[in-house]
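> the following comprises the amino acid sequence and a computationally predicted model.
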Amino acid sequence: MEEVNQTTVTEFILNGLTENPELQVPLFLIFLGLYLITIVGNLGMIILIMFSSQLHTPMYYLLSCQSTVITPKMLVNFVTEKNVIPYPECMAQFYFFCSFAVAECHMLAAMAYDLYVAISNPLLYNVIMSYQVCLWMIAWVYGMGLLSATAHTVFLLRVLFCKANIIRHYFCDLFPLLELSCSSTFINEVLALSFSAFNIIIPAMTILGSYMFIIFSILHIQSTGGRSKAFSTCSSHILAVAIFYGSLAFMYLQPSSVNSLTQGKLSSVFYTIVVPMLNPMIYSLRNKDVKVALNELLENISFFLTKNSFP
């Protein structure tokens, strides 16, 4: 009797964001639009950073490395009757998603420190945020992402899947996968809570500490315009922190037995799709340096086109 139903799962079926047929097409169009905005925005920022030396700062180095690994497969789910994902592809999707999600946590903390230095010590900014410091920040952000993703994936590969293969989610996430396990997942859940606490609480404390010093510095700014500009610069970062950490904490800082996967789908939309789409706008389009760099690039392109139009 022990050998019954022990066939190893070789592929999964993604349940998707909704099972309502009437919502499939509208949701497909909505998320396709969001994905195109994300791609255009991030690629545009990468090109702008490459050609503008004034944007070669830690904040923009970190921003340019963000990516999405969830949306294309989710879009397929809206237009196909059954969205099948092979086991190796599912594990790979989870690995890269986990890497970028954890990196985003620490990136937000790094940007909070970057804002603190820019507002509190503007004259010493280039000294404090040196090239070496920039490299250490990048190494920490993506090092933590790769470390966390590797640990989770290694232990996830040890889990035996021999029950139903329908994942009640629109991508291969940890808790929906553990729900299908027919072996013990105690270590996976402990690991998830431990890493989630570290990767959410530590960066959150860094952000909170940075903003305490930022507020203290802003209160010492004499001009009203200077205070308004400083608060405006911080507001976009605060918005990203609230959306990202709020939705991430709701999904991961609780045991899987308490976590509602239906509510988890909604919260995960924010940190997998909305925040990557907002990144270029909240960090860049409202920034004066980016606007200047964009105007210079457009002027150079216009000059080049004009010069080549009249030989």
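Ah, there it is.

> only C-alpha atoms from now on, for both contacts and neighbour counts.
Fine.

> now the residue nearest to F78 when sequence neighbours are not counted: how far from S268?
Residue nearest to F78 in three dimensions, not counting chain neighbours: Q24, with 5.2 Å by Cα to Cα, 6 or more residues apart in numbering. Q24 is 18 Å from S268, where distance means Cα to Cα, to the nearest Å.

> which one's more surrounded, the two?
S268 (21 against 18; other Cα atoms under 10 Å).

> report the contact partners of that one.
S247, L248, M251 (Cα atoms under 8 Å, 6 or more residues apart in numbering).

> ok, the first one touching K265?
Read it as S247. No - here S247 does not reach K265: they are 10.0 Å apart, not a contact under Cα atoms under 8 Å.

> so what secondary structure elements neighbour the host helix or strand of S228?
In the assignment (DSSP states H and E), S228 maps to helix 224-252. Where contact means 3 or more Cα pairs under 8 Å, 6 or more residues apart in numbering; DSSP states H and E, helix 224-252 is packed against helix 87-120, helix 186-219, helix 261-269, helix 275-280.

> which residues sit in contact with I85?
Going by Cα under 8 Å, 6+ apart, the list of residues near I85 reads E11, F12, I13, L14.

> give me that answer again for 7 Å
For I85, the contacting residues are E11, F12, I13, by Cα atoms under 7 Å, 6 or more residues apart in numbering.

> put this beside the first:
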Amino acid sequence: MTNVFSHPERHHVAVFARQMLLPIELGIVHQMFGQARAGATAEGRPLYEVVTCGLEAGETRTDGDFTVHVPHGPEALAEADTVIVLSSYEDYDQDDPELSAPLGEALARVRQGTRMASICTGAFVLASAGLLNGHAATTHWRHTGEFARLFPGVELAPDVLYTDAGDVLTSAGCASGIDLCLHMIRRDHGMAVANDVARRTVVPPHREGGQVQYVRRPVPEPASPATSAARGWALQHLHEPVTLRQMAAQEAMSVRNLTRRFREEVGMTPMNWLIRQRVERARELLEESDLPVDQVAVRAGLGTAANLRQHFQAALSTSPSAYRRTFRGPEGMATAAV
């Protein structure tokens, strides 16, 4: 049998498309993984090979006035290291066995240990196959009620951008697929590669999965000041003690108003956001420098190595030393006192 993938040295990603797909989702996966290069440079070796497949090869209808040619059938799923299931306007309701049975047969081809992911209502397909039972998962906020009814064994997280349960990941609306893809690239190859992909595709380099997917007032009213100045100032002073009063002063508002607006715009308290930014800064330093862990803690604004380890464990379920070994390897550890 002819191999679907032609580059055995790369990580193989199969995008599973269904009738009435959203072309933006298909483009997101190809664009994000297709831009990932070794060494985080445009001249680096491509790290992923991405192919598109479906229940059968051929023309696939979209939500626009055009079709997409899907070159591969479900046989591609058997060769993939990662499978990403896209959403569909037609068949997310798995109550219909005529829809769910072919999808289940297709997913049965996936090898054990393959990483499975979904965008938007693609989560319904993973859930119907039993892959999400006992795991946290999300989908588009408009369909969370139906998802909870159909799949009571799944730990639904209705408000988040994406979830990561190890080998099973889900994301919310189609744009959060960008966040999910960057998260997987970051998990596979570190922040430098993921940030390079984000820069070249001109998207934010990192939004936490726990950030709310739907903000009822995403654009501040003209009379209401936003919190961007406070966030920008805090990012420039991560290594220093930062207080709510100082952040509020950047917006000329009270601490109470800042906290309220911060929750509305970012989906979390200012202090929780600040801790996340400091953990992100620590990740960058661990990947890109040979600083000892205690100095990383100071420069990231977390004070002590013990405090850094505590926040690292809470956020990433690993230690700073283990994280550095993952992305630097033995050679990179030679001069790093960890």
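Happy to help now that I have it. Predicted model only: the values in this text are computed from it and were never measured.

> need the TM-score from the superposition.
Once the chains are laid over each other, their TM-score by TM-score structural alignment, normalised by the length of the first structure reads 0.26; 135 aligned residues with a Cα RMSD of 6.5 Å.

> tell me the one among the contacts of S268 of the first structure nearest to L146 of the first structure.
Minimum distance to L146 of the first structure across the contacts of S268 of the first structure is 17.8 Å, recorded for L248 (Cα to Cα).

> for that closest one, give its distance to I200 of the first structure.
Taking Cα to Cα, one finds L248 of the first structure at 8 Å from I200 of the first structure.

> please apply the same query to N42 of the first structure.
With Cα to Cα as the criterion, N42 of the first structure and I200 of the first structure are 24 Å apart.

> ok, these two, which is more surrounded?
N42 (23 against 20).

> before we move on, the earlier item: can you pick the most crowded of the contacts of I85 of the first structure?
I13 (22 neighbours).

> three-state assignment of that one?
strand (DSSP: H, G, I helix; E, B strand; the rest coil).

> for S99 of the first structure, state which of the contacts of S268 of the first structure is nearest.
S99 of the first structure has its nearest neighbour among those in L248, at 13.9 Å by Cα to Cα.

> do you know how far the closest one is from I201 of the first structure?
L248 of the first structure is 11 Å from I201 of the first structure, by Cα to Cα.

> and what of M74 of the first structure?
For M74 of the first structure, the distance to I201 of the first structure - Cα to Cα - is 29 Å.

> with neighbour numbers in mind, choose between those two.
Applying other Cα under 10 Å to M74 of the first structure and I201 shows that M74 carries more neighbours, namely 21 against 16.

> for that one, identify the helix or strand it belongs to.
Judged by DSSP H and E, M74 of the first structure forms part of helix 71-79.

> that helix - contacts with which helices or strands?
helix 21-51 (3 or more Cα pairs under 7 Å, 6 or more residues apart in numbering; DSSP states H and E).

> beyond the helix it packs on, next helix or strand please.
Immediately after helix 21-51 of the first structure, counting by DSSP H and E, sits helix 58-63.

> that next one: how far from the chain's middle?
14 Å (Cα atoms, centre = their mean, to the nearest Å).

> give me the neighbour count for the nearest residue to Y323 of the second structure once chain neighbours are set aside.
In space, and not counting its chain neighbours, Y323 of the second structure is closest to L286: 7.6 Å by Cα to Cα, 6+ apart. Per other Cα under 10 Å, the neighbour tally for L286 of the second structure reads 24.

> quick one: what helix or strand has L286 of the second structure in it?
Using DSSP H and E, L286 of the second structure falls within helix 270-288.

> what residues sit buried inside that helix?
Neighbour counts over helix 270-288 of the second structure (16 or more other Cα atoms under 10 Å) mark 270, 273-288 as buried.

> so after it, what's the next helix or strand?
helix 293-299.

> what's the first helix or strand after that next one?
helix 305-316.

> got the angle between that next one and helix 270-288?
100 degrees (axes from the mean of the first three to the mean of the last three Cα atoms, to 10 degrees).

> helix 305-316 of the second structure - contacts with which helices or strands?
helix 293-299.

> helices and strands around the helix it packs on, which ones?
Short answer (3+ Cα pairs under 7 Å, 6+ apart): helix 293-299 of the second structure packs on helix 270-288, helix 305-316.

> cool, thanks, talk later.
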